[in-house]
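>>> What follows is a predicted protein model with its sequence.
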Amino acid sequence: MTVRETITPRLDLLLAFMMALAAVGTAWAGFQSAKWSGVQANAYAAAGAARSEATREATGAAQRRNADIISFTAWLNALNAEIIDDPSLRPEGGYTPDRKRVSGFLFNRFRPDFRPAVDAWLATKPLFNPDAPPTPFDMPEYQLPAETVSEGLVDEADALAGTARTANQRSDNYVLTAVVFALVLLFAGLASKATHSSTRLTLMVMAAVALVGCLVTLLMFPVEV
């Protein structure tokens, strides 16, 4: 038996082993690509749901703000009319609502969440203090919980969209790795059919380099289970 006859079966065995690894790597890359595609789809769906909920909360906050503006404007107009009729009613600091008057009626029907801002604004003596904020809406006490919730949901949606983009990139990376594994299968298959030793060796080296590179890359990629 010649040296060539001894080496050839070993090379065939090595090629078969390389092709087996490439086949397993291709299957694993395809599986991971599908898993990361699922992560992407779920993240985008969750981001869409969060944005829809954020829009709903923002709409609710806008409605409450408009109601506060209308009620405050109505109260201010009523108070102004009462002061014009009776200047002694002009507040010299704080304000005590009189239920017998329209202004008192309107004041007592401010939203509970709006009252702290109004009280804080009145404490600045806006009728006498030129440095007082123009309206209660400029006070830090004026808070709309729905608006805060909406902003949180928008941040959550942005984070989920980022997760989806990352998952999409990882899925693409696995697809690219599967393509390189396919090249390994091609080179190894051509090497097994090559008749010239130099051609066979070149194809084997190319397949081996691509295979090692893919395997090392797979070890570095995150895994979705």
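In hand now; what should we look at?

>>> From now on I want contacts and neighbour counts done on CA atoms only, so please keep to that.
Will do.

>>> On the C-terminal side of the lengthiest helix in the chain, identify the next helix or strand.
Of all the segments assigned as helix in the chain under DSSP state H, the longest by residue count is helix 3-85. Using DSSP states H and E, the helix or strand that follows helix 3-85 towards the C-terminus is helix 102-107.

>>> Mind giving me the packing neighbours of that next one?
Contacts defined by 3 or more Cα pairs under 8 Å, 6 or more residues apart in numbering; DSSP states H and E place helix 102-107 against helix 3-85.

>>> Relative to its centre, which residue of this protein is most distant?
Centroid-distance maximum for the chain: M1 at 67.0 Å, with Cα atoms, centre = their mean.

>>> here comes the other one, which I'd like you to weigh against the first:
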Amino acid sequence: MNTPADRATRVQDIVTVFLLSITAVLTAWCGFESSKWGGEMSIAFSQASSARVQAAAAAGEARDARQFDLQIYTQWVVATADEREQLAAYVEDRFPERLKVAFDAWVDGGMAEDSPLVVDAYVAPGDAEAADLTARADGKFQEALENNQRGDNYSLLTVMFALVLFLGAMSQRDITRWVSRTLLGLGVVVALVGIGLLTTFPIKI
């Protein structure tokens, strides 16, 4: 005949087995998610690095264009200062389109700025691309940091669930009943906290 103590022990054993089984699955899941988010972090860092390289190349293109425009504009300034109108007109006719647009805007504005290269109408090739790529690089870098934190969060849960496994296993040892139940109860509490946290984390398949 089963005594109340025997039934309580049987219930405790069932709870322990169920707790250990669920926790083992959750531990494996957290390890999987941590690995996936670690991979996403690496991809985002790689994309950020690539975007920065491309941004540097675009910025170099814009810098070279500005240098060329500055040189040809300087020739116009020298010709104008020497009152060589024909040469000044010849140089002006050979302004690149971007400089021509800026030059016209500069003249229309009364030449208030130091040169047409500083007016808003002047846009060197590569400037917009460099800005876009830099913004993309910053975004990907921030994304990588977020993915890294997500991976760390799952790693922390792995540790929590490992603690549950430890507590559950220790509750099965040949120890005093109240100690065994205390360890099991503590394991259940930690498991519930871990599951609660797990439900708030993003999932990557």
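Structure received. What you are looking at is a predicted structure, and each value in this text was computed from that prediction instead of being measured.

>>> Need the TM-score from the superposition.
Once the chains are overlaid, their TM-score stands at 0.95 when taken by TM-score structural alignment, normalised by the length of structure 2; 204 aligned residues with a Cα RMSD of 1.3 Å.

>>> picking up where we left off before, tell me how far the longest helix of structure 1 lies from the chain's centre.
The offset between the C-alpha centroid of helix 3-85 of structure 1 and the centroid of the whole chain comes to 6 Å, using Cα atoms, centre = their mean, to the nearest Å.

>>> One more: stretch 178-192 of structure 1?
How far stretch 178-192 of structure 1 lies from its chain's middle: 39 Å, per Cα atoms, centre = their mean.

>>> so what does the longest helix of structure 1 touch, helix or strand wise?
Judged by 3+ Cα pairs under 8 Å, 6+ apart, helix 3-85 of structure 1 is in contact with helix 102-107, helix 145-193, helix 197-220.

>>> could the ones you listed be laid out in TSV, adding distance to P134 of structure 1?
Below are those laid out as TSV (distance: least, Cα to Cα, whole Å):
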stretch	distance to P134 of structure 1
helix 102-107	18
helix 145-193	22
helix 197-220	59
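
>>> Relative to A27 of structure 1, which of those is closest?
Across these, A27 of structure 1 has its closest neighbour in helix 145-193 (7.8 Å, Cα to Cα).

>>> Check the mean deviation of that closest one from structure 2.
Superposing on structure 2 places helix 145-193 of structure 1 at an average distance of 0.6 Å from its equivalents, by mean Cα distance after the TM-score superposition for structure 1.

>>> Nearest residue to the middle of structure 2?
Among the residues of structure 2, the smallest C-alpha distance to the mean C-alpha position (Cα atoms, centre = their mean) belongs to E143, namely 1.5 Å.

>>> That one reaches M41, doesn't it?
Yes. Because the distance of 7.5 Å satisfies Cα atoms under 8 Å, E143 of structure 2 is recorded as touching M41.

>>> Now which residue in structure 2 aligns to A207 of structure 1?
Residue correspondence, TM-score structural alignment: A207 of structure 1 in this structure matches G187 in structure 2.

>>> which non-adjacent residue is nearest that match?
Closest residue to G187 of structure 2 in three dimensions, ignoring its sequence neighbours and counting by Cα to Cα, 6 or more residues apart in numbering: V164, at 4.7 Å.

>>> List the contacts of the aligned residue in structure 1 for the one you found.
Taking TM-score structural alignment, the alignment pairs V164 of structure 2 with V184 from structure 1. Contacts were defined as Cα atoms under 8 Å, 6 or more residues apart in numbering; by that measure V184 of structure 1 touches 18-19, 22, 206-208, 210-211.
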